[in-house]
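Colleague: Fold the following for me, if possible:
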Amino acid sequence: MGSSSSGTAMSVTPAELGRIGGQLGKGGEASVFDLPGLTYPDVPGPLVYKRYRAVHGSPDSLRRVVAARNKLDVVARGRLDSIAAWPVRVVEENGQAVGIVMPRIPGAYFDRVQRNAGVKQSLREVQNLFIDPARAVQVGRPAPTDEERLRVCRDFAGGLAFLHEELKVVFGDINAMNEVFRLDAEPMVMFLDCDAVRPNGVVAQVRQLDAPDWLPPEGGALTLATDHYKLGLFILRCLSPGTGSSVKTDPDAAAARLDTEGMAMLRRALGSNPADRPTAREWEVRLRRLLGESLVPPRLGEVRVDRTMVLSGQSVVVEWEALEADWVEVVAGSRSTRVDGGPGRGRTPVEPETSGRIRVRAGNNLGVDERELGPVRVVSPPGVHQLPIPMPQVHWPVLDVPGPPGLELLPLPRVDLPPEVPQLFTTGGNGVSWPAVPAPQGVGFPLDLQAMLTESPEVDLGYRDGEGAGR
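Modeller: Now for the predicted structure:
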């Protein structure tokens, strides 16, 4: 049994697989079984055993496929695991390859479809993108929108570009059943039967096939150019579903979905000149442009925070610059604020919980750029506390001083002086005098002001002389 240069084992025996579970699927070349008790530290998630119907002789070519994954760094390996059911171990017995161990296909790539025998769990193969959408819904398959179809084509091209550029392999058997799709997350396409891939320029140990209706015009060995031709067929058929779509080769059928440049690329892809066909990466870029997506990962420019100390409960403001960012996020501990990155610059407040560094993240569909600021110190505001102040008790003396003997108040003298009043007005030189004010001792209360001012007869208000004086 061998190990790759990373130290990870490449081969195992059937006995090392543990208990083999139920059969999950079968095809012309192999059957797939569950491995409920097997885990590997370098592979996330559950595993399955693909057991070949016929042994494949020397396991060297399969070991190369496994080693290609082991050579990747953690990020690239995660990318591969998200787009391909890639072999992670070769199962060997008596010096021959009898199968492979690979990750189990996630449940998001399955549908519950109506069969004659009832409802069945079935892989959502890309051939379901070619049938009439109304028919797809009838049998329990999704009917993607025009935009979702472009996104599936984008991820098909992007996944194939990764295999071509990062792993340097020819996929070979691109057809309607060797890829599955999903609509709820990205990447939206996963490649199957990856044990048949081969390094570019190397003959594959496992036979690479050409499915009917996917035959390149030049024939012969499968190459990067034949992968590019089959990619063009997939794009054409995905974007023009309906009767006869699975055998279409005329690029004009996709004219309603591609722009002028996209149609020119499709004609080159389906042409007879292998060297003129667009690469998978060129297709990914073209489809991203059609979808209005970013073409490069985001990049943060200048970022700064407006202060390095703040009272608890107050915010700091982060000024940022970002290129090709769909969004910008400012993170302080468990609190964060996310804003649109389209303007390219902005000022974003965030309220830190505790002292620490502020993270600024910019992202788009191709990645995330991140920067740290600070640290910012968070301090509590000063509290207000009442302090007890002791006060002395003062006992004031009580003075009991008698007044001077024989001191009596003198009575005030009575003065009866009529007040001087101005005359109201004059008539022909004769002034009109104010009415006489009754003597104080003859006045009763309440006063009859009307009688006093108009000289009208006095109105009896019910009082007797002198009654009002005492009231």
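Colleague: Only C-alpha atoms from now on, for both contacts and neighbour counts.
Modeller: Noted.
Colleague: tell me, how many neighbours does the nearest residue to residue 47 once chain neighbours are set aside end up with?
Modeller: Closest residue to residue 47 in three dimensions, ignoring its sequence neighbours and counting by CA to CA, 6 or more residues apart in numbering: residue 103, at 4.5 Å. Residue 103 has 20 neighbouring residues, counting by other CA atoms under 10 Å.
Colleague: Equivalent analysis for residue 142, please.
Modeller: Residue 142 has 18 neighbours, counted by other CA under 10 Å.
Colleague: so who does it touch?
Modeller: By CA atoms under 8 Å, 6 or more residues apart in numbering, the contact set of residue 142 is 133, 136.
Colleague: Which strand or helix spans it?
Modeller: Per DSSP states H and E: residue 142 is located in neither a helix nor a strand.
Colleague: Who are the packing partners of the helix ranked longest in the chain?
Modeller: Ordering each helix of the chain by length in residues (DSSP state H) puts helix 146-165 first. Here helix 146-165 is seen to pack against strand 169-170, strand 189-191, helix 224-238, helix 280-291 when contacts are counted using 3 or more CA pairs under 8 Å, 6 or more residues apart in numbering; DSSP states H and E.
Colleague: so where do the strands sit in the stretch 1-150 of the chain?
Modeller: Along the stretch 1-150 of the chain, the stretches classed as strands by DSSP state E, counting those that start in this stretch are 11-12, 23-26, 30-35, 47-52, 89-93, 96-103, 110-115, 118-123.
Colleague: gap between the fifth one and the chain center?
Modeller: Okay, so that is strand 89-93. 42 Å (CA atoms, centre = their mean, to the nearest Å).
Colleague: Sequence B follows; please return its structure for comparison with A:
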Amino acid sequence: MIRKKDLGTLEFIAKGAVGNVYRLPNFTIPGCPPLAYKEVRDIAPGEFSARNRQEALDAMAKTVAFRAGLSQADRGDLDEYTTWPIEMVEDNGAPCGMVMPLIPPDFFVRSSPRAGNPRDLVVDLSWLCAKESQAQNEGIDRSGYRDLLVRIALLAQLVYAVGRLHRHGIVYGDLSLKNAALAVNPPRVKLLDCDAAAELSDPARVQLHSPAFTPPENASGAQKVQDDRTDIYKLALCVIRGLQQGRGVTQTRDPAGLAGKLDAPALDVITRAVGADRGRRPTAKELFDCLEQNLLAKASPPTLRSASLNRTAVPRGLDLEVSWEASGGKEVCVLGPNGFEVTLPDPGTPVATYVITPPASGEISVEVRNAHGTVRTVAGSVQVYDLPAFRVELDSLPRPVMSGVPAVMVPPVLHALPSVPTVSTAAHPAPRIELPSLEPVSNLVQTTKTILPTAPAHPELGAAAARTTESVREMFDQARQRLRAHVAGKVDAAVRRGVSRL
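Modeller: Predicted structure coming up:
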């Protein structure tokens, strides 16, 4: 037992229902963290009787004795998750309080309230479910506690800490949102006010209930003392409330609000934990296991089951479809040759596809990521090829070579008609005029046909050559028709002149 006068300077921290808590800046115990001193308050008639004071001191002494009887390993485990009493303190030979670990700085947050001075506050479970407006008014940054995985991890540690006490036959008792301090990076929990914990075998144990945490069997009077079953009930309430936030959450007992946050088996365990049937309530280990399984499922790297390409060869500049089957991702990255990389949000569907234009031949991979890891697999290899050049030069199309068109000789007889006596056309018919032969023109057309090019061997030029041939034919047909018309016109004019002289 430590003498109070040996504690040195006492720096006031807080006032509680049982007594005041002080920081001990000048007092240490080898192998222990920085310490605090909790002094049981004096008797106050109507508020805190002599019996109340003695019960508090007896409970402290029992918790100190419990810790002292543990193995070094168990004692270290207890100290990690609790601020368990270490040694009793006496003043003038009478017990007056106990020394316990000081709450580490990581479990505090700096408050900058809109009205009032900045101060350091313990981050307890109540801040997990408080409304956002409360945190804003208090000037508290809750960004580190918003993530669902962090909350599940904190509550799983709380269940573990109480479960360790049950393993040693200890009932925590007055469990509430105010009696567990929290820290993040990494998530950690410290059980506070452990001096009220009691052995399950102690029939005289006296433990309190915080508002909205009284189990139904104690509320109805069916059971007076608390035990591991009532601890489980209160733990389940902490889980239900700690995974939600907003109006009325600190009073709720309904696990339905956890749908979507925990899986169906976990909801069943928590539903039984807050049920009136004590016999169906799970153990702390069952409650911890279901939280751990949900945590691991949500904190695992994504799963990438397969990835594939819809083709393995594409002309340069054309698209390729990449497909993959994955779950648990936050974003997906498609990677290819020459530093090709496309990152997109995970679509959230079991099977997804994305269209890319590969810049070169090579391997195409799919990478799925989340906050807890990255998985990658090869979808396949693609061959990107270039099509042969296809050019049609109009200036290089074959052109027909035509020999000179022979001059059309008008027969001498047509230069001037012979003199004939004037006769009446009624008695003498008009002289018969022989038209010149058109054989030279016909020969020209035949010659042209023989020099027209045959269909080119290149299949792509076939249509163009056919159209060119047809155009040439039409050109010479029109020339022949104009020539025929021209010659016929000359002949007709000559005939008319001859007739007019008769």
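Colleague: re earlier: reformat the helices and strands packed on helix 146-165 of the first structure as TSV; add mean neighbour count.
Modeller: Putting those into TSV (neighbours: other CA atoms under 10 Å) gives the following:
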stretch	mean neighbour count
strand 169-170	24
strand 189-191	26
helix 224-238	25
helix 280-291	19
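Colleague: ok, now how distant is the aligned partner of residue 284 of the first structure in the second structure from residue 273 of the second structure?
Modeller: When the second structure is aligned by TM-score structural alignment, residue 284 of the first structure is paired with residue 288. Per CA to CA, to the nearest Å, residue 288 of the second structure is found 12 Å from residue 273 of the second structure.
Colleague: who wins for proximity to residue 372 of the first structure among the strands of the stretch 1-150 of the first structure?
Modeller: Minimum separation from residue 372 of the first structure across the strands of the stretch 1-150 of the first structure (CA to CA) falls at strand 96-103, 36.4 Å.
Colleague: Only the buried residues of the closest one, if you could.
Modeller: 97, 98, 99, 100, 101, 102, 103 (16 or more other CA atoms under 10 Å).
Colleague: do the same with stretch 368-382 of the second structure
Modeller: Going through stretch 368-382 of the second structure with 16+ other CA under 10 Å, the ones that come out buried are 368, 369, 370, 374, 375, 376, 377, 378, 379, 380, 381, 382.
Colleague: Check stretch 203-210 of the second structure too.
Modeller: 205, 206, 207, 209.
Colleague: The first one reaches residue 172, doesn't it?
Modeller: The one in question is residue 205 of the second structure. No - using CA atoms under 8 Å, residue 205 of the second structure is not in contact with residue 172, being 11.0 Å away.
Colleague: Pull up the overlap in contacts between those two.
Modeller: Counting by CA under 8 Å, 6+ apart, the common neighbours of residue 205 of the second structure and residue 172 are residue 198.
Colleague: which one in the second structure is aligned with residue 236 of the first structure?
Modeller: Alignment of residue 236 of the first structure against the second structure is given by TM-score structural alignment, with residue 240 as its counterpart.
Colleague: quick one: contacts for residue 213 of the second structure?
Modeller: Contacts for residue 213 of the second structure were tallied using CA under 8 Å, 6+ apart; they are 175, 176, 234, 237.
Colleague: so who does the spatially closest residue to the first one that is not a sequence neighbour touch?
Modeller: In space, residue 175 of the second structure comes closest to residue 234 once its chain neighbours are excluded; the distance is 6.3 Å by CA to CA, 6+ apart. Under the criterion of CA under 8 Å, 6+ apart, the contact partners of residue 234 of the second structure comprise 175, 176, 213, 214, 215, 274.
Colleague: Give me the buried subset of the residues you listed.
Modeller: Going by neighbour count (16+ other CA under 10 Å), the contacts of residue 234 of the second structure have 175, 176, 213, 214, 215, 274 buried.
Colleague: can these go into JSON lines with extra columns for distance to residue 263 of the second structure?
Modeller: Below are these laid out as JSON lines (distance: CA to CA, whole Å):
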{"residue": "175", "distance to residue 263 of the second structure": "25"}
{"residue": "176", "distance to residue 263 of the second structure": "24"}
{"residue": "213", "distance to residue 263 of the second structure": "25"}
{"residue": "214", "distance to residue 263 of the second structure": "27"}
{"residue": "215", "distance to residue 263 of the second structure": "25"}
{"residue": "274", "distance to residue 263 of the second structure": "17"}
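Colleague: now the longest strand seen in the second structure, how far from the centre of its chain.
Modeller: Selection of the longest strand in the second structure by residue count, based on DSSP state E, yields strand 373-385. Strand 373-385 of the second structure sits 21 Å away from the centroid of its parent chain (CA atoms, centre = their mean).
Colleague: rewinding a little: buried residues in the longest helix of the first structure?
Modeller: By neighbour count, with 16+ other CA under 10 Å as the criterion, the buried positions of helix 146-165 of the first structure are 148-164.
Colleague: do stretch 121-137 of the first structure as well
Modeller: 122-133, 136.
Colleague: likewise stretch 364-378 of the first structure?
Modeller: Of the residues in stretch 364-378 of the first structure, those scored as buried under the neighbour-count criterion (16+ other CA under 10 Å) are 364, 365, 368, 369, 376, 377, 378.
Colleague: okay, and that stretch goes to which residues in the second structure?
Modeller: Aligning stretch 364-378 of the first structure against the second structure (TM-score structural alignment) gives no matching residues.
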